[in-house]
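Student: Below are the sequence and a predicted model; questions follow.
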Amino acid sequence: MSTLRPALLTDHYELTMVSAALRDGTADRRCVFEVFSRRLPAGRRYGVVAGTGRLVDLIRDFRFDPAEIDFLRRTGVVDDRAARWLADYRFTGDVDGYAEGELFFPGSPILTVSGTFAECVVLETLALSVLNHDSAVAAAAARMVTAARGRALIEMGSRRAHEEAAVAAARAAYLAGFRFTSNLAAGQRYGIPTAGTAAHAFTLLHDDEQAAFASQVATLGKDTTLLVDTYDISQGIRNAIAVAGPELRAVRIDSGDLAVIAQQSRELLDSLGATETKIIVSGDLDEYAIASLAAEPVDMYGAGTAVVTGSGAPTAGLVYKLVEVEGRPVVKRSEHKATIGGRKVAVRRHKPTGTATEEVIVPQGVPDRQPNDRLLQRSFVVEGEAVALPTLDESREHLRECLISIPWEGLKLSGGDPAVPVTVVPAS
């Protein structure tokens, strides 16, 4: 778990609102905030909820220490009244929402934060930064998992992201079905299996390619992966098998026309007797590149930049909006950004076969439950105390089951309507 203190991961305007609300007496009004997306990123048919476990940990640790309060007071961000309030801050409200690994669609109330206005409003930036990032990565990774058609993927994008974002991205990719990560911090924090080979620099360090391969095999044994495209791929494969023998676990190819090279490499490996040696490909792979290799003899994909940046959609487009004050629904009416007032309850409707047909959302009420409906929200924090959450592996399995449940058209990589339509019905 990160040692990062979360309290100042907060926008200035949140504390401006707290200061003013404390002064005018509205800070303690009971409120409900909801996190949702008005639309999915272009070309996407579903979103994936990710980061909830991280967010709950951060809310638990959300405290202002004396040095932070002194900074806020000295710089005029807060006045004395607000500084005293921050010194005693502890979230005492409730957090409910969709489980990690759940799919979401436009309007889905994926997180509900309730409590006093002041204690809830200061969590806006924290909630959105965690959920927008992790959900974007998880959605991209899930599309790659679908495109891979059962072949394993390794997340290897740490060098393309902020150091903490890299760890969060590795977690989100594993949630989405990636088999491994190259990020050791993610392995330590979250128990994600780690894997790695070697860089071209290791080959270039040695006098020749065979010397580099011999060193790696001597250290790690034949159950390793040799990077064979530093010079000439075909000769690299010959050198790898000459050094390690046909029992070599895998070769990795990181450049070139991967479709053609994969075919040629498989033929060459087989001709050398290395029929069980696997082929791993990497090099700016996204879901479309992975899908294009579906018919080729590739055993594993390594994805880096595309997965940690959301493959063209680096944010999930989530917003955090006030929907209820003292039990009264409140509505933002601005054009193109209107909200639906009131706390929402959501169910996903299914056929008897298990295929999802509709998401039904009821503001200020309870849905008329039908057979095969599944209630989507669950408790994460109750009166300030975190409840037991599913493990990362359980959330990973939940997402796998959710993806199986949506109509097959919803798994297409091409643009189209959301995989499951959302219906907002009047409160009962």
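Tutor: Thanks, I have the structure now. Numbering: from 1, shown residues only.
Student: from here on, contacts and neighbour counts on C-alpha atoms
Tutor: OK.
Student: tell me the contacts of Gly310?
Tutor: Counting by Cα atoms under 8 Å, 6 or more residues apart in numbering, Gly310 touches 136-141.
Student: Distance from the helix or strand Leu126 falls within to the middle of the chain?
Tutor: Using DSSP states H and E, Leu126 falls within helix 124-148. Centroid separation for helix 124-148 versus its chain: 3 Å, with Cα atoms, centre = their mean, to the nearest Å.
Student: Check it against this one:
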Amino acid sequence: MTMSTALLTDHYELTMLQAALRSGAAHRRAVFEVFARHLPGGRRYGVVAGVGRVLDELEHFRFGDEELTFLRENQVVDESTLAFLADYRFSGSIHGYREGDVYFPASPIMVVEGSFAEAVLLETLILSIMNHDCAIASTASRMSNAAGTRPIIEMGSRRTHEWAAVASARAAYLAGFASTSNLMAGRLYGVPTAGTAAHAFTLLHDSEQEAFEAQIASLGPETTLLVDTYDVAEAVRTAVELVGSKLGAVRIDSGDLGAAAQDVREQLDALGAFNTRILVTSDLDEYAIAALAAAPVDGYGVGTSLVTGSGVPTAALVYKLVARETAAGSLEPVAKRSVGKPSRGGRKQAYRLMDESGHFDTELITTSGLVPDGGIPLLHELVRDGEVVGREPLATARIRHAETVARLPQEALHLGRGYAAIPTEFA
């Protein structure tokens, strides 16, 4: 039985609903928008991720007997509100940027339209998914850019919440990582999985040679042997003696990774293991990966920095009401005017413009109905009349991301703090 996602929400969503039902405003048509006022961490672009997970969770957003009993026993809302929730089904529409696309300040990456009562209840669920997944994907994209053609395995499961680890692996793969160590991500999302052995495996055996022999016998000569449990040079010598030039890879997990990789490469070549790859791990982030660009490294493993967003664990997305139904039945723009937290009212469309070289030039946000010549429409139908219509394979989002990043201006790939890679304009 699939668990309901209805209580993955904040208390005040339900108290707003109760008050709106009492005032009669709950059934007014409303438009909510997910956007970021800025890109946190001085980053040049954000990556859209989590859309598929939102669609999955939306289908399970139901208030069953257990959820209603909890709300009743804890006196969260009154009986008339409980009766509304018992029949709750989102019947509105959702449009959004596609997964793998990029976004910039004020990009309306998701637009939720329905009655106020239906749409307001989705705020917390949507933001919790999108803020996490967009932050992780944005981080993974920076790491992938720094790595170039060298593959990265995601291995952060032991550094975060168990389900955040699964979502992180999905977001990282979308943004260019080659594989994950997380088996649940493999099962649920088809992310390729990989892994061999930790230091504990070597320490278990009476000698490093005995450990290597056991691993090779089990996984074959193409396996990756961890060589820094004791003495790196001695471990490399033992590994090549056991397998010869067929040894797949060695992994270094400590010390000065650049210097160690250089020493190991020279040793492997001297022993005739020219095709043996060198993988490095150990608290890598995008800056460390970039610093290793000239080192003889063939791949990276990234854990803690990936699942914590490399210091930027949230995308700073908000969910704001931008239009409401008037007494006459038309939609009226509304906007927050708080100091430092303004929003722009109105149901929006979004387009991306390109320059003559085929690179992205401008993010154009419009409430006027203007359709710019050559503009690429960014909002796509995800949910129609409450039914999911915009689900895509993760592989499609992964391809889209690679193609989209290739069209960003070169400065978008800089790791230093800066401004958005392209400006956002309004019309």
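Tutor: Great, that's in hand. Quantities reported herein were computed from a predicted structural model and do not represent experimental measurements.
Student: TM between them?
Tutor: The TM-score (TM-score structural alignment, normalised by the length of structure 2) is 0.97; 422 aligned residues with a Cα RMSD of 1.0 Å.
Student: still on that earlier bit, next, the buried residues of the helix holding Leu126 of structure 1.
Tutor: Residues of helix 124-148 of structure 1 classed as buried: 124-148 (neighbour count, 16 or more other Cα atoms under 10 Å).
Student: can you check stretch 157-167 of structure 1 too?
Tutor: Neighbour-count burial for stretch 157-167 of structure 1 [16+ other Cα under 10 Å]: 157-158, 165-167.
Student: before we move on, what about stretch 305-323 of structure 1?
Tutor: In terms of neighbour count (16+ other Cα under 10 Å), stretch 305-323 of structure 1 has its buried residues at 305-311, 313-323.
Student: what's around Arg333 of structure 1, how many residues?
Tutor: 10 (other Cα atoms under 10 Å).
Student: What is the aligned counterpart of it in structure 2?
Tutor: The alignment partner of Arg333 of structure 1 in structure 2, by TM-score structural alignment, is Arg337.
Student: could you list every residue that touches that match?
Tutor: Contact analysis of Arg337 of structure 2 by Cα under 8 Å, 6+ apart lists Ser343.
Student: Distance check, it against Gly345 of structure 2.
Tutor: 10 Å (Cα to Cα, to the nearest Å).
Student: How about Phe177 of structure 2?
Tutor: 37 Å.
Student: So for the two, which residue has more residues nearby?
Tutor: Taking other Cα under 10 Å, Phe177 of structure 2 and Gly345 do not tie; Phe177 has more neighbours (28 against 20).
Student: check contacts around that one.
Tutor: Residues in contact with Phe177 of structure 2 (Cα under 8 Å, 6+ apart) are 140, 144, 151-154.
Student: What are the boundaries of the helices in the stretch 201-350 of structure 1?
Tutor: 209-220, 233-244, 258-271, 287-292, 305-308 (DSSP state H, counting those that start in this stretch).
Student: how about those, which one is nearest Ala87 of structure 1?
Tutor: Ala87 of structure 1 lies closest, by Cα to Cα, to one member of the helices of the stretch 201-350 of structure 1: helix 305-308, at 36.0 Å.
Student: average gap between that closest one and structure 2?
Tutor: On superposition with structure 2, the mean distance recorded for helix 305-308 of structure 1 (mean Cα distance after the TM-score superposition for structure 1) is 0.6 Å.
Student: what helices or strands is that helix leaning on?
Tutor: helix 124-148, helix 163-175 (3 or more Cα pairs under 8 Å, 6 or more residues apart in numbering; DSSP states H and E).
Student: what's the mean distance for the shortest one versus structure 2?
Tutor: What it means is helix 163-175 of structure 1. Helix 163-175 of structure 1 sits 0.3 Å off on average (mean Cα distance after the TM-score superposition for structure 1).
Student: which residues of structure 2 does that helix align to?
Tutor: By TM-score structural alignment, helix 163-175 of structure 1 lines up with residues 162-174 in structure 2.
Student: which residues are contacting stretch 295-302 of structure 1?
Tutor: So stretch 295-302 of structure 1 is contacted by 148, 151-156, 259, 262-263, 266, 278-283, 285, 290 (Cα under 8 Å, 6+ apart).
Student: at 7 Å what do you get?
Tutor: For stretch 295-302 of structure 1, the external contacting residues (Cα atoms under 7 Å, 6 or more residues apart in numbering) are 151-156, 259, 262-263, 266, 278-282.
Student: For Leu204 of structure 1, state which of the residues you listed is nearest.
Tutor: Of all the contacts of stretch 295-302 of structure 1, Leu204 of structure 1 sits closest to Ser282, with 19.2 Å by Cα to Cα.
Student: correct me, but that closest one touches Asp257?
Tutor: No. Taking contacts as Cα atoms under 7 Å, Ser282 of structure 1 lies outside contact range of Asp257: 11.2 Å.
Student: Just give the number of residues close to the closest residue in space to Gln210 of structure 1 that isn't next to it in sequence.
Tutor: Nearest residue to Gln210 of structure 1 in three dimensions, chain neighbours excluded: Asn239, at 5.7 Å (Cα to Cα, 6 or more residues apart in numbering). Counted with other Cα under 10 Å, residues neighbouring Asn239 of structure 1 total 19.
Student: wait, doesn't Asn239 of structure 1 sit right on Asp208?
Tutor: No. The pair formed by Asn239 of structure 1 and Asp208 falls short of the contact definition of Cα under 7 Å, at 10.1 Å.
Student: what sits against Ser138 of structure 2?
Tutor: Ser138 of structure 2 neighbours (Cα under 7 Å, 6+ apart): 46-47.
Student: repeat for Arg5 of structure 1
Tutor: No contacts exist for Arg5 of structure 1 under Cα under 7 Å, 6+ apart.
Student: that older thread, which one's more surrounded, Ser282 and Asp257 of structure 1?
Tutor: Of the pair Ser282 of structure 1 and Asp257, Ser282 is the one with more neighbours under other Cα under 10 Å, namely 20 against 8.
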